[in-house]
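1. sequence plus predicted model, see below.
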Amino acid sequence: MRRMILTSSLLLTLGTTAMAGQVYTWVDKQGVTHFSEQPPNDQSSTALGTATLAPRLPAPEKLPPAKPSDPEQEAVERKVKRDIAIQETKRKEYCETVRANLAQLENNPRLRAQINGEMRRLTEEERQARIAETQRAIEGSCR
């Protein structure tokens, strides 16, 4: 079994390198087409195109070392990052609240809301409208 595996892997290795060579074709006097690694001496032949490896790209040039940053620019970048983090936190809180509201709207058919200063029960149409509005808010703001 080991001998067969060794032989197979050796043939595969040698077979791939043999395929990389140039191949020539020609037709003899009897009209038979021949293929060979070497062209014939007494007849004209045609070299067939073979797959070649892609040319190597030149190594990328080394980038110059980074210049020391301006302290003012670093302060601006820190402020922007902090503002983005605050906005992201607010967005997550908003999404949690909106999702909780949607769950309440979907699970409770008898909801009360304060409208024009007085508490009253929402009709089914108002409830469905609020569900649709809340779903649009989630799709627009929450991922």
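-> Arrived safely.
2. for the rest of this, base every contact and every neighbour count on C-alpha atoms.
-> Will do.
3. and the lengthiest helix in the chain, how far out from the chain's middle?
-> Counting residues, the longest helix in the chain under DSSP state H turns out to be helix 71-107. Relative to its chain's centre, helix 71-107 lies at 26 Å (CA atoms, centre = their mean, to the nearest Å).
4. packing partners of it?
-> For helix 71-107, the contact count by 3 or more CA pairs under 8 Å, 6 or more residues apart in numbering; DSSP states H and E identifies helix 124-141 as packing neighbours.
5. what are the buried residues along the helix it packs on?
-> R127, R130, I131, T134, I138 (16 or more other CA atoms under 10 Å).
6. what residues sit buried inside the helix or strand that the longest helix of the chain is followed by?
-> Using DSSP states H and E, the helix or strand that follows helix 71-107 in sequence is strand 112-115. Neighbour-count burial for strand 112-115 flags no residue at all (criterion: 16+ other CA under 10 Å).
7. okay, pairing it with this:
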Amino acid sequence: MRWMILAATLALAVGSATAQAAQIYKWVDAQGVTHFDAQPPVGQSAQEVDTQKPVAPPPPSPSRIDSSPEQQAVDAKVKKQVAAQEAQRKEYCSTQRTNLAQLQNNPRVREEVNGEFRRFTEEERQARIAEVRKSIDDTCD
């Protein structure tokens, strides 16, 4: 029984090795279509494809090509600016969401105008709710 398992394993190993060694041919037909096949085309030249050769790594990304100190300094500066803008946007969104909650949940909203407090009419409150919602939709996630 052990010999049968050993023989089967050996046969599979040899069979898979020969399957991996099969040659592949590549050619382009008259219409410009590229073909791959185990048999070369009759009457046409074909290129043998090396299936055992490892695939080349992808080319470096554009951000990695120019790694001069000047470019790195500019990249760092821009990253800081973007991070600061994102922090400001998040703070703005938080404030706008708080304002919206106040407007929606408090029918007696007041506003200070020239040192005096004035209560919003219902139309003004609804208009302000619409403005704040639009601002949140346009700016926030």
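-> Thanks, I have the structure now. Since we're looking at a predicted model, the values are computed, not measured.
8. what's the TM-score here?
-> Their TM-score after superposition, calculated using TM-score structural alignment, normalised by the length of structure 2, is reported as 0.56; 90 aligned residues with a CA RMSD of 2.8 Å.
9. on that earlier part again, between the buried residues of helix 124-141 of structure 1, which sits nearest G15 of structure 1?
-> Distances from these to G15 of structure 1 were compared by CA to CA; the smallest belongs to I138, at 59.8 Å.
10. circling back: nearest to P109 of structure 1, of the buried residues of helix 124-141 of structure 1?
-> After measuring the buried residues of helix 124-141 of structure 1 against P109 of structure 1 - CA to CA - the closest member comes out as R127, at 7.7 Å.
11. counterpart of the closest one in structure 2?
-> R127 of structure 1 is assigned R125 in structure 2 as its aligned equivalent, the criterion being TM-score structural alignment.
12. the longest helix of structure 1 corresponds to what range in structure 2?
-> On the basis of TM-score structural alignment, helix 71-107 of structure 1 is assigned to residues 69-105 in structure 2.
13. what's the average distance of that stretch to structure 1?
-> Once the two structures are superposed, the average separation between stretch 69-105 of structure 2 and the matching residues of structure 1 is 0.2 Å (mean CA distance after the TM-score superposition for structure 1).
14. wait, S141 of structure 1 touches C95, no?
-> Yes. Taking CA atoms under 8 Å as the definition, S141 of structure 1 is a contact partner of C95 at 7.3 Å.
15. roughly how far does A47 of structure 1 sit from F35 of structure 1?
-> Taking CA to CA, to the nearest Å as the criterion, A47 of structure 1 is separated from F35 of structure 1 by 10 Å.
16. any common contacting residues for those two?
-> When contacts are counted by CA atoms under 8 Å, 6 or more residues apart in numbering, the set common to A47 of structure 1 and F35 consists of V23, Y24, T25.
17. can you flag which of those belong to strands?
-> With DSSP state E as the criterion, strands contain V23, Y24, T25 from among the shared contacts of A47 and F35 of structure 1.
18. what's the closest of the residues you listed to L57 of structure 1?
-> Compare each of those with L57 of structure 1 using CA to CA and the shortest gap goes to V23, at 26.7 Å.
19. okay, now the closest one: neighbour count?
-> Residues contacting V23 of structure 1 under the criterion other CA atoms under 10 Å number 17.
20. and Q20 of structure 2, by the same measure?
-> The burial count assigned to Q20 of structure 2 is 10, neighbours taken as other CA under 10 Å.
21. and the gap between it and D37 of structure 2?
-> Q20 of structure 2 is 14 Å from D37 of structure 2, by CA to CA.
22. that's a strand at L57 of structure 1, yeah?
-> No. Counting by DSSP: H, G, I helix; E, B strand; the rest coil, L57 of structure 1 is located in no strand; its state is coil.
23. run a quick neighbour tally on it.
-> The number of residues packed near L57 of structure 1 is 6, by other CA under 10 Å.
24. likewise for N116 of structure 1?
-> Using other CA under 10 Å, N116 of structure 1 has 7 other residues around it.
25. what separation do you get for it and A137 of structure 1?
-> N116 of structure 1 is 23 Å from A137 of structure 1, by CA to CA.
26. one step back: skip the chain neighbours and tell me the closest residue to the match of R127 of structure 1.
-> Distance criterion CA to CA, 6 or more residues apart in numbering; nearest residue to R125 of structure 2, sequence neighbours excluded, is L103 at 6.7 Å.
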